[in-house]
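A.B. asks: This is a predicted model, with the sequence first.
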Amino acid sequence: MTENYKDRYKYLVQILNQYSFEYHTLDKPSVSDAIYDSLFSELKKIEEKNPEIISPNSPSRRVGNAISGGFNKVAHSSRMLSLNDVFNYSEVTQWFERILKINKSIEPVFFADIKMDGLACSLIYQDGEFQQAVTRGDSFIGEDVTSNVRTIKNIPFFFNDNEYSFLKSGRTEIRGEIVILKKDFEKINDSRLLQGETPFANPRNLAAGTIRQLDPKIASKRPLRFIAYDILRENKDEIRTNEVAYNMLTSIGFERNRQASKISSVKEVVDFIEYWSERRKELDFNTDGLVVKINDRNIFDNLGIVGKQPRGAIAFKYAPEEATAVVEDIIISIGRTGATTPVAVFEPVQLAGTTVKHASLHNSDEIDRLDVRIGDTVVVYKAGDIIPKISKVLFEFRNGKEKKFNFEEELKNKFPNEEFYRPKGEVVYRLKNSDSSILLKKNIIFYASKSGLDIEGLGEKNVNALVDSGLVKELSDIYDLKKEEILKLERFGEISANNLINAIEKSKNPTLERFLASLGVRYIGNETAKLFAKEFETIEKIKKASYDEIINIKGIGEKATESILAWFSEQENIELLEKLEQLGVVVKSFSQENKQGSLAGKKIVITGTLKDISREEFAKQIVENGGEFQKTITKDTDYLVIGAKVGSSKLAKAQKYSVAIIDEDKFRANFL
């Protein structure tokens, strides 16, 4: 190999990392995906022919090999300190008063930032090139998690060229939080819930647990982000203030919070805390408070440390939204895939602005871990402001009348005609008989739900009646129902029977993505179904697709690929599709559904409270008129439809991307 190839390879490594930074951190790619893929292919070819020159910071090294024997211990060059918590405004004032007792001349100049709920991590760079990643650990010694952290796409392997040229010489340490953003966490849990799997508790635990995995391939598949909050150099005079430190982080290529601000009085600190009290819920990440530091880093260091906490900084914690409740019962829910989930039932309580009367207990192991019993007083909170969860039992309230919950016995008592099993290595009990009437009911209910084909009148009670009566023995039977048969059931009269028949008839021409999502194929939720629809356009093409054709679709993973192939390989599923077709169900091709309607080819996001209509129904109308409903704003979004009580974050993002902002009434008048 000539030196020219070496130079070419070195440049490819640098430029591809630069493109990655532009794409994942700045959200302003300077080249198309096709150009990036072509250069990446060239880089891989050079590495295959010349493995001895492979750089540890090559984009191809983002995912390394599994680690055996655990993580190595690494001593921090300086302690990764925790902060002293305060919980009210008077404690903020008292904190600065204590500082003045040490040095009366200190000016009230602070630097404040949102405290992210993630995993603290330190990144070591030598001469501007990434070397190592270490967790906080006990503040003195952490663990080397370099192989997992390399997979985080918004971490630069090389510092950008910038005005702080000295940073490319010597050792630089970047400290920050590894997080999973709310929208990404919601997608993960939505997918798990749709597949009957246990949702993850919160983004912080998922991020931390992912970094603790020994196989970097697991980390590479999860949407981790690194948000920097500090930069350390051996010569402390190079970074005089925390404000300068944040400017440096931006210049060299790191993502950091844009909410951070220099503040010039204690009153402004209190105002800053108050400002974010409610607005923090609009942020992309979870937070339970703010960090406030003395801005001058020399003064900060001179104030010293008390125990594990520096005197020059505090963490203001917002009051957590939690409530106590008495567990009146524990019931078992069976998902549409046959997975069983225990659910605690209690009197309604107000939690994070909503009324809550159920909390998932996830599985039998979680019941045992918490030692939850019927009659217990428990603490309920919303994990990540999303999922009601029991955090602990208040054992001091026990009086001896509480009743232990035996999961297996309860399954036998509640479902005597069903057989359950717990697969090896899993924590969830599942229905053993896939032909079970319970599973059939669940599948029909999901098929007819708003997430499926939205067939009004096929709710739980009516589905139970139809299946129990023998009128519906498989999903396709709903399209063969006769009005005179339905009228024989107690639940139906002339009007309700007519309405049900009409609603079923209206569902016979669904869009491809809604139809695919409604079938209950494991790991195929609405977003994944949309990817299949765009790629293959018809159900026939999906049925014939090969493993390689599916796995190469951006956004579709191995589990979804294997699941869809397995579903279409089962004869009973093919027969189901044939029966549906024979009964008049004609699925629109993707090209058909996108050529029709006033919103053909348009991408729409909704924000705020809508008038007299649910968001799901409004999204359905958008799709029926040829549009594409999006949950978040991207550069490709055409319209942001606003209702009442609109948050500022989506408006700001729409303005950033020059997305047309239109109110609900005007949008309806023009398009629906």
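C.D. replies: Cool, the structure landed.
A.B. asks: alpha carbons only for contacts and neighbour counts from here, please
C.D. replies: OK.
A.B. asks: Please, where are all the helices along the stretch 351-500 of the chain?
C.D. replies: 364-370, 407-414, 437-448, 460-468, 483-486, 494-506 (DSSP state H, counting those that start in this stretch).
A.B. asks: which one of those lies closest to residue 544?
C.D. replies: Smallest distance to residue 544 across these (C-alpha to C-alpha): 22.8 Å, for helix 437-448.
A.B. asks: That closest one to helix 494-506, inter-axis angle?
C.D. replies: Between the axis of helix 437-448 and that of helix 494-506 there is an angle of 70 degrees, by axes from the mean of the first three to the mean of the last three C-alpha atoms, to 10 degrees.
A.B. asks: for comparison:
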Amino acid sequence: MPDRDDLRPGGGNNGSGATEDEAAHRILELRSAITRAEYLYYVEDAPELQDDVYDALLRELQQLEAKHPNLVTPDSPTRRVGGAPREGFVKVAHLSPMLSLDNVFSEEELRAFWARSLREAEGHLWRDGLRGFACELKIDGLAVSLLYEDGLFVRGATRGDGLVGEDVTANLRTLRGLPLALRKTVPGRLEVRGEVYMRREDFAALNEEREEREEPLFANPRNAAAGALRQLDPAVTASRKLRFFAYFVPDAIQRGLAGQIETLEWLRDLGFPVQDSSRRVESLDQVCAFIAHWKEARFSLPYVTDGVVIKADDLRLWDVLGRTAKAPRWAVAFKYPAEEKRTLLREIVVSVGRTGTLTPVAILEPVHLAGTVVQRASLHNQDEVARKDVRVGDYVWVRKAGEIIPEIVRVDRDARKDDPPPFLLPRTCPVCGSPVVTLPDEVALRCPNRSCPAQIKEGLRHFASRSGMDIRGLGEKLVDQLVERNLVRNLADLYDLRTEDLAGLERMGETSARKLVAAIEASRRRPPARLLAALGIRHVGSRTAELIVERFRGMEALLTATEEELAAVDGVGPRIAASVRAFVEDPENRIMLRRLREKGVAWEMEAASSPEEDADFPMERPFLGMRIVFTGDLERATRGEVEELVKRLGGVPTSSVSAKTSFVVVGRNPGSKFQKATALGCRIVSEEEFWQMIKPFRNDDFPFAASPAPEVEDVSGLPE
């Protein structure tokens, strides 16, 4: 991006006193800079801007568009995430069928496929036969069709049955690598097809979150991408970090394109992400060399590929070669066999999770598999162990599900010696010795001891995680020390820690200890929904916590809510309701929650004082019945303080944006709530505007304004 002051964050007029023309000019500058940054990051994999600079530019654009809604256009980068959840998906007919490909699994089958294709086209090819192939890696994702009108993205659909798919336009708009406006002018209608996929690291993080919530894990990135794309709420899709590769233009010849590789370069010029690995080769021998190279090299890629797609590069031959009822004769998919390796199962250990679940884990003789060394594989539960008849000392065949998750496929029974005894999970917890239990309708065995050190450790790690209270520096080794030295016995004990308690721990000096105490102190101001998600209640993740907090607006109401009332919350249901009810009814949990509130953690459920009881406020209640959301970092007060002000003025502070939101107060670094509010057309006010709104109703000249929230240094990289 050009090094110009007016393209830096705040470099132009931010709209506070801008004329319509000035705002329009600045908006165009910002959109150009942001679109370029997204293209370089998501398409070229060559980021040019630091994340904080990109975020600042996007925030400035959001604020300008909020002040000048008439200047918002469909291709604005702010339109990527927005819109209320829908009731269902609309069916759409494809302009031309989305065909599937025939599969081959060996060099012999590959050569036989092309021989058949040439025989079918006999008399229509040159004397020397077919030469020139386009080789592309086959991405393990979900095929979609994109429609553009005069360069603007207008519709996206899944493949469906090849003839009719589902309209997932709103969800596809959340993919940052997918251009909402093309980089070059393409008049009229353009259809582009490609693959939606999920990167390995994003898939692993998603499954880790699901495991923490005790939800079923996705088997592979393709299933995860498909599930994410079919979410009725686009905000959920956006959270899954999907990516896109373009690979096909149905009417490429009509657009003057002669070859498939040329088409890919044309798509890249328009701003689409295209695989860097695609190549044109001259012969089937070179095709086979390409396949052989990527058999191992593919494991170094950030995404999963399970084969190679080979196409006739010359587009004129596609009509000549023709198609069968289901697949073209001008393209075929070579599928790599699933990589399985045989290794020794040394032992089976039992881990104890955050909710007490006992999980058998196979410890393997290290084996190189799908690009990494595998030494462990989860056996999930006793039923899975029995089904596969896995025993210590067995030789087992191991693979990576979706090239990511290690799993034992089967036992080499012929190699079994001395008939080792079947493995059985222990009847007592391997950590604390408590008798284990099986809950109704469950397979898992659980340790019921809430004071079990293993559960406390896992609970603390979850509580301090980024999706929880985000306590930077509270890593795994430090958690182990805190529990083993009896400094922390439950979550509330964290807020009793002092610098001197921590300074004597291994790899923790006084400076590190002081920073960690500051990080713990900062976590008191996390929103109530973050606290609820961090408590580790089974089946309650971040999204569910937001739904519950918006409904009950605090722990006091939640503590007394019936299971029926909880289940009635949209998106909750009976299973989650029962889990929440069981958690809050536990006497130890109630004591812990009260202690958390006493320590000042931001989930105070005390009723707002009445005007008669509050000398700072007159009888007027200007926010009576209004639902108000705060997002971003506030400079003149803490989140808890401003929410208390809203309560005293008759309003209801909520943590999520909906069509019922009265207005949204935007501070520094606003998050997805601001985007959703903009999309829903909610009224948006700045922090300063909020203070001016309530000024006539206060008599103490804003005492909170003199005490901004302290900044806390990130200690996540400190030794543990």
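C.D. replies: Cool, the structure landed. All of these numbers come straight from a predicted model, not from anything done at the bench.
A.B. asks: what do we get in structure 2 for residue 211 of structure 1?
C.D. replies: When structure 2 is aligned by TM-score structural alignment, the residue opposite residue 211 of structure 1 is residue 229.
A.B. asks: Give me the distance between its match and residue 143 of structure 2.
C.D. replies: Separation of residue 229 of structure 2 from residue 143 of structure 2 (C-alpha to C-alpha, to the nearest Å) stands at 11 Å.
A.B. asks: Have a look at those two and say which one is more surrounded.
C.D. replies: residue 229 (27 against 22; other C-alpha atoms under 10 Å).
A.B. asks: shouldn't residue 542 of structure 1 be in contact with residue 534?
C.D. replies: No - in this structure, residue 542 of structure 1 sits apart from residue 534 without contact. The criterion is C-alpha atoms under 8 Å, and the distance is 10.6 Å.
A.B. asks: Could you check which of the two is surrounded by more residues?
C.D. replies: In this comparison of residue 542 of structure 1 against residue 534, neighbours counted by other C-alpha under 10 Å, the higher total goes to residue 542 at 19 against 15.
A.B. asks: residues touching the more buried one, list them.
C.D. replies: By C-alpha atoms under 8 Å, 6 or more residues apart in numbering, the contact list for residue 542 of structure 1 reads 532, 536.
A.B. asks: In structure 1, spot the helix with the most residues.
C.D. replies: Longest helix in structure 1 by number of residues, with DSSP state H as the criterion: helix 3-21.
A.B. asks: next SSE after it?
C.D. replies: Reading on from helix 3-21 of structure 1 to the C-terminus, the next helix or strand found by DSSP states H and E is helix 33-49.
A.B. asks: Please name every helix or strand in contact with that next one.
C.D. replies: In terms of contact count using 3 or more C-alpha pairs under 8 Å, 6 or more residues apart in numbering; DSSP states H and E, helix 33-49 of structure 1 is assigned the packing partners helix 3-21.
A.B. asks: Now the helix it packs on: buried residues?
C.D. replies: Under the neighbour-count criterion of 16 or more other C-alpha atoms under 10 Å, helix 3-21 of structure 1 has 9, 10, 12, 13, 14, 16, 17, 18, 19, 20, 21 buried.
A.B. asks: For that helix, which helices and strands make contact with it?
C.D. replies: Contact partners of helix 3-21 of structure 1 among helices and strands, from 3+ C-alpha pairs under 8 Å, 6+ apart: helix 33-49.
A.B. asks: average distance between the helix it packs on and structure 2?
C.D. replies: Compared with structure 2 after fitting, helix 33-49 of structure 1 has a mean deviation of 4.3 Å; criterion: mean C-alpha distance after the TM-score superposition for structure 1.
A.B. asks: got a list of contacts for that helix?
C.D. replies: Judged by C-alpha under 8 Å, 6+ apart, the contacts made with helix 33-49 of structure 1 from elsewhere in the structure are 5, 9, 12, 13, 16, 19, 53, 54, 60.
A.B. asks: Could you pull up the residues touching the residue positioned nearest the centre of structure 1?
C.D. replies: Centroid-nearest residue in structure 1, with C-alpha atoms, centre = their mean: residue 185, separated by 1.2 Å. Shown here is residue 185 of structure 1, whose contacts under the criterion C-alpha under 8 Å, 6+ apart are 202, 203.
A.B. asks: What's the match for it in structure 2?
C.D. replies: Checking with TM-score structural alignment, residue 185 of structure 1 has residue 203 as its match.
A.B. asks: Would you confirm that its match belongs to a helix?
C.D. replies: Yes - under DSSP: H, G, I helix; E, B strand; the rest coil, residue 203 of structure 2 sits within a helix.
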